[in-house]
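Engineer: Structure here, sequence nowhere to be found:
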């Protein structure tokens, strides 16, 4: 009997040891942390954020102590945490900037970063695992309480970023961030000042999103970043790499600063000494900060450089500018100029100069841009991919300009962002990703999606299920697992309907166009049935949101309103306003319905600006630039008939193919009905249709309006029964009329006429073949228009 008791005691002790070997956060527990005072400032900043989160979740306090169970350190600083790692873990860390290891062993948890930011991200990973949303402050995503959180003995996590520099650009800040900052959050007597208190909140968000780079606001409506005391210091505190946009070389906001500190004209060709002095003053100021230097020169604002009129003159000037800027960096920052991050952005007319053969130093990153509407205009070729400095992307989810602004709601389709950025990464653009987020709000989800991809390009599987899971997890984190499925359906429809036409585009108007027909709201090319169907689709998701809002707890109501209710109901009411007006102009609806929708938008916006006791006052503006689409519409009567849409005899979504040849087509949820597919180069899909008993057939092929991936063409081939193969190119030229139509409708269309072989055959079906001849082909729909 004695030996059985001994065995029992041994088993119990082993079980006890296993339990005690786990690392456990517990309610009310004092958490002792080992963290050297010698660590960089951003590490202590991250620890301060984690301490706040720990108290909010568990009610206890995280304190620094020589005797501790949580050990934190940065590689090479001799910390106790580093001593607990094996050689494999240490070697992994040495290979990757901004990496971290989290390891649990014998009731201790250690966090070691490969550098200061890696350590900071490792600390804040604990906050993520406690359920703390990155939007806990920016969207009032209240932190939920927990009794305990267990990290099992042996737990190990090793992570590092896919993209080296990743962050956001505050832009067109006129109606949101600027007035909110200087009038509400950080009151200032200086109009347009965005100060360190505001930037601290932005940088905290970036750390939580594992971002490291920031382009400050740059328009005249706001005070330039470095002209406000404390901004530089707060960037240093949060370890943020501060850069600047395509028209702000050498960290100088020429738009705001030249008139204050420059001499003469902002003209490098004729006023070179003054320009160099202007730049060098800022470079000296930033000697001990982390910065990304934009090279080159454009105009004082978003226009071509002054003093150089022809392309050749611009080429000659830029060649000399690059030499001067590099010498300035070498002289003032580092004799090894390649140690300082630098970027050259071939944007608009600068792209023309680059294409002339401009020699950009090999260690400088080339940054490519989308067309402002989410379609990347150029992807690195083989020579550009081989560059030491690599490549990057500047991307938009907010834009002011032609053919129409979208500055109000954030409605870019997640699958558009995913497919574009994944393609860019695969083509070698993996050194810098910057997202133009406008005022940050209401682009919360799209910002996180973009930065999640930048952190781990493989975290989302390359199909619709992967994207659906990302959105579902995001919604579950914010509002709970039970609500997530219903909410996911709502948000999928929200993005699908806006993909067809954004709320800001519903007036059929255009901005900055001279033709008067684009300055007045007019009918969209939709008939009565299409209009009523769209109104009904929006009504369903709006009603669902209103219903679900009653089930959201009081602590989550403000987050719910910002992240879900306002954007969904705002988009719904904009569509109701514009579409009921179109019906009313033709005597098919009451003007009261349109007017009511306008009033509802105003009410919704007022509620937004009064959330949190006025925390967000001046943040949300439902009429940016006072565009006609935002106004209450005049009660007019149309003298023209109601638009009549051409009805397709058969409509097939891309994913309704009967078979394929080559690589498996991939669906990501894009398209007018969510059925678009990405078709690999030289791969084909086939569609079976009922036997066509005429000599020829007219077929419209609708595709996502991507730009060429390699070369100057983007083509598909189409045939009927594998005969009479026709090759079709659908690339657009710069900002021509077709491109404008394409980006307003998220669609490139081509109509072909195909001969029908053996029309009298008794075969039951014919077969349409679509073959991608180039990369980047995303097939949305095929419509048979006429036999």
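Structural biologist: Nice, I can see it. These figures come from a predicted structure and were not determined experimentally. Numbering: from 1, shown residues only.
Engineer: Going by C-alpha atoms from here, please, whenever you check contacts or count neighbours.
Structural biologist: Fine.
Engineer: Strands of the stretch 301-450 of the chain, residue ranges please.
Structural biologist: 342-344, 365-369, 391-396, 432-438 (DSSP state E, counting those that start in this stretch).
Engineer: tell me which residues of the second one are tucked away?
Structural biologist: Looking back up the chat, that one is strand 365-369. Neighbour counts over strand 365-369 (16 or more other Cα atoms under 10 Å) mark 365, 366, 367, 368, 369 as buried.
Engineer: Columns distance to residue 305 on top of the strands of the stretch 301-450 of the chain, output as TSV?
Structural biologist: Shown next, in TSV, are these (distance: least, Cα to Cα, whole Å):
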stretch	distance to residue 305
strand 342-344	15
strand 365-369	19
strand 391-396	20
strand 432-438	23
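Engineer: here comes the other one, which I'd like you to weigh against the first:
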């Protein structure tokens, strides 16, 4: 508790005039003593005075102390409990639990100590978490180092009691530093001389401050057990209580890179990473790793893949051969573990093709029913893009299950390693799904270079620690976490500014999640159709404006720039980098579009692309200089214009230049949402048709008036001046590039029959040449809604009806299974999924949860119904993902779709586009029709539904048409 808050009677204070001492007995764990020193440093950063860390109360300064102790290793705690002064019943026998209790006049042999704040942990990590909870009370962020979050000075800090915590929801909770070159690797060599214990001290501290306990260390060009230098990394991890594992392809406590250090034809290990030809050498290699490192608290990966994370026996080997090899290797590995690392957690990662070996086939039994895996933790893995693919399905699998999740991925169909691009909502939904299916022993997330993934990591760790708070039934978990995180990280910022920081954070991450930054190009978002590029630019502008507002507000704070630096490091720089990259590709799209129209305005967008490229380089330089160069190296990640799965062949967007024709101005008119251009100097005017107002809900159309010649073009629009329902935003102007004129419709004034209005765009007579004229034909009529049920969707242009999934008019539930809204859980908004997530699949013909959408069908006939879905996968092996439309069964994901395999376009395309669309042809009668969607499989997540007359093709675009209007309730 900070001093400027109401002081609790259960608190003790620390200040320069009334210093605390932290008592850590000689019997305490070394890690507890080290963390006590860190907490003393935290309090010094806040108050300017460091508490003394002493071994006995009698050595303490002042009248108050903090006692940091672990049950079973503290004579002080034993005495307080025996005297009835301290109750530890809620802590004793628990895993990683702590309580902070104030005790008055605690020590008879130290009468000068009037009170003690006793931090008692059930074990070493519990005590460490309790100590760091005091730092958080003092205003020190868990991200103080990684996020440059300096605490705000305060003369007096009040530290309060904390009731006994609950056991963490997941046993092992941590991160994987991966794909660490060029950024993290360059950084750590520049600042720490390599992957050393000095660097890992910061990583361990971050994990512990986030209430974690687990690490997969960096593994490309580094070996954790050797780089300390020597054993210092392993020894330091053990001191802190960090459980060190290894990636999915590094068995028996040996890093992948170690093999190149020790291999050779004249060594005991041989020269081939091949279990068939070098079995004895590999067994000696693994045994020596277990002898060296097995005495520490570790998780031991079993099995093996090919050298440097390739397939085990290659594509030519059959399933049986791979399974037989794995059985023998695992059997021998488990024998070695039992001998040299007894009690270690053994784990098999069902990653990539190993998953196939685990499940086997109809003719080849896999490892699933093999008793050689009894007692082994099964590590399930999502599809590398954040979607679960198979989860525990039997009691045996749920006994000990783990999850390997990704915030960073290096591989096909596209790598994503730059800025955060997995939305918090996806993490919440999918990790909740895993937890509900019994994945509760290990959660490890690939954070890539770690820097800039700090906030997503904090959310992941908060979930792992407390699924009672953040589980699947709490659909507001992201909002609740964000609010708490903003308050704790930016306490000096006004509430309105903290809210704006939240908008920047989630705004840029959601933009990145819509399409991974590396996979962006000028062809992703349509430059014209549905004005998609302009809509995306508007979204980017909203994030940029919030960022500007935050920077302006934080610049005025009188805190030596502390809050502004923290914001820049954690949110601002990633947001600016991401928004700029999106704009770069959108400008390139507009450049190409207008160049194809032969409009010189294309050159203005080419200039904008050039400016964005310069800004991209400037932002990289800003990253290099951030916090006095603390993060130099992290600016090096390739991130622009990938043409394959990695940066090979990547490029900045192309820019096209249009050379104006002729020697005078020339008129060109077009719709902003289409490509055709009308331009005529002589003869009958060409026409631009605007029939949008005949469709319900359409109220505005943008017309572009461009000069595709030279000089300045004067233009005038005549006609329709006396049409009550039509408003023209501008009737005259002069343009060197392009003007936008908005035609607006007041639907309340529309006639019941179609009315056609002709507008003429003329070049000013003063231009001195034949006047160009282009006709805009505007048609409109009222759409009758009398008698239509409330909530009925009305067709738009071409009879197309677009319905966002949360806007169902009715729903049904079955035995507690029901559709619920996932706020912002889709690619482009909210989505609907079935809870509980463990609901069994429903049989065809049996009642299932449903959503019903009424819409107006203009004519009787066949319609194509597109169901847009979040590209979730099959979580029960051997099943498909199905739903029903008006009783017809639709298979969204076939049982044989190979999630995670970039060679399978049924998986690869949806995860790149972050949407899956399945189409069903149905027949509807004219009038109000009802579309009912039923969930046969609970992992279906629906975002929107588009109904279009059969055979109608929508204009190419990523996001599709806007939602149709609905009949309002009376």
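Structural biologist: Everything's here; your move. As the structure is a computational prediction, the values presented were derived from the model and not from experiment.
Engineer: Can you give me the TM-score here?
Structural biologist: Scored against TM-score structural alignment, normalised by the length of structure 1, the superposed chains reach a TM-score of 0.88; 733 aligned residues with a Cα RMSD of 2.8 Å.
Engineer: Quick check: stretch 570-585 of structure 1 compared with structure 2, mean distance?
Structural biologist: Average distance, stretch 570-585 of structure 1 versus aligned residues of structure 2 after superposition (mean Cα distance after the TM-score superposition for structure 1): 1.4 Å.
Engineer: before we move on, back to that, tell me which of the strands of the stretch 301-450 of structure 1 sits nearest to residue 470 of structure 1.
Structural biologist: strand 432-438 (18.7 Å; Cα to Cα).
Engineer: how far off strand 391-396 does that closest one point, in degrees?
Structural biologist: Put simply, strand 432-438 of structure 1 runs at 10 degrees to strand 391-396, going by axes from the mean of the first three to the mean of the last three Cα atoms, to 10 degrees.
Engineer: which part of structure 2 lines up with strand 432-438 of structure 1?
Structural biologist: Counting by TM-score structural alignment, strand 432-438 of structure 1 falls onto residues 442-448 of structure 2.
Engineer: What about residue 567 of structure 1, how many residues nearby?
Structural biologist: 22 (other Cα atoms under 10 Å).
Engineer: List the contacts of the closest residue to it other than its chain neighbours.
Structural biologist: Leaving aside its sequence neighbours, residue 567 of structure 1 sits nearest to residue 409 (Cα to Cα, 6 or more residues apart in numbering; 6.3 Å). Residue 409 of structure 1 makes contact with 442, 443, 503, 567, 571 under the criterion Cα atoms under 8 Å, 6 or more residues apart in numbering.
Engineer: What's the fourth one aligned with over in structure 2?
Structural biologist: Okay, so that is residue 567 of structure 1. In structure 2, residue 567 of structure 1 lands on residue 574 (TM-score structural alignment).
Engineer: Next, work out how far apart that match and residue 388 of structure 2 are.
Structural biologist: 27 Å (Cα to Cα, to the nearest Å).
Engineer: Please apply the same query to residue 447 of structure 2.
Structural biologist: Distance from residue 447 of structure 2 to residue 388 of structure 2, by Cα to Cα: 17 Å.
Engineer: Relative to structure 1, which residues correspond to stretch 30-49 of structure 2?
Structural biologist: Taking TM-score structural alignment, stretch 30-49 of structure 2 hits residues 41-60 over in structure 1.
Engineer: circling back: can you name the residues that contact the match of residue 567 of structure 1?
Structural biologist: Residue 574 of structure 2 makes contact with 419, 420, 452, 508, according to Cα under 8 Å, 6+ apart.
Engineer: If we ignore the residues flanking it in sequence, what's nearest the last one?
Structural biologist: If I follow you right, that is residue 508 of structure 2. residue 575 (5.3 Å).
Engineer: which SS state does that neighbour fall under?
Structural biologist: helix (DSSP: H, G, I helix; E, B strand; the rest coil).
Engineer: how many other residues sit next to it?
Structural biologist: A count of nearby residues for residue 575 of structure 2, using other Cα under 10 Å, gives 26.
Engineer: residue contacts, the residue nearest the centre of structure 2?
Structural biologist: Centrality entry for structure 2: nearest residue to the mean C-alpha point is residue 422, 2.1 Å, by Cα atoms, centre = their mean. If you count contacts by Cα under 8 Å, 6+ apart, residue 422 of structure 2 has them with 386, 407, 509, 510, 512, 513.
Engineer: Identify the residues contacting stretch 65-72 of structure 1?
Structural biologist: 31-35, 79-81, 107-112, 119, 123.
Engineer: Can you flag which of those belong to helices?
Structural biologist: 80, 81, 119, 123 (DSSP state H).
Engineer: quick one: which of these is nearest residue 527 of structure 1?
Structural biologist: residue 123 (56.0 Å).
Engineer: Now which residue in structure 2 aligns to that closest one?
Structural biologist: Per TM-score structural alignment, residue 123 of structure 1 is aligned with residue 131.
Engineer: burial of its match, as a residue count?
Structural biologist: For residue 131 of structure 2, using other Cα under 10 Å, the count is 30.
Engineer: Check residue 495 of structure 2 too.
Structural biologist: Per other Cα under 10 Å, the neighbour tally for residue 495 of structure 2 reads 13.
Engineer: Could you measure from it over to residue 832 of structure 2?
Structural biologist: In terms of Cα to Cα, residue 495 of structure 2 sits 31 Å off from residue 832 of structure 2.
Engineer: One more: residue 657 of structure 2?
Structural biologist: Taken as Cα to Cα, the span from residue 657 of structure 2 to residue 832 of structure 2 is 45 Å.
Engineer: Check residue 396 of structure 2 too.
Structural biologist: Relative to residue 832 of structure 2, and taking Cα to Cα, residue 396 of structure 2 is found at 31 Å.
Engineer: With neighbour numbers in mind, choose between the two.
Structural biologist: residue 832 (26 against 14).
Engineer: can you tell me the helix or strand for that one?
Structural biologist: strand 831-835 (DSSP states H and E).
Engineer: quick check, residue 273 of structure 1 in a strand?
Structural biologist: No. Using three-state DSSP, the assignment for residue 273 of structure 1 is helix, not a strand.
Engineer: Not counting residues beside it along the chain, what's closest to the counterpart of it in structure 2?
Structural biologist: In structure 2, the residue matched to residue 273 of structure 1 (TM-score structural alignment) is residue 280. Using Cα to Cα, 6+ apart and skipping the chain neighbours, the partner closest in space to residue 280 of structure 2 is residue 269 (7.6 Å).
Engineer: Before I go, just wanted to say thanks for your time.
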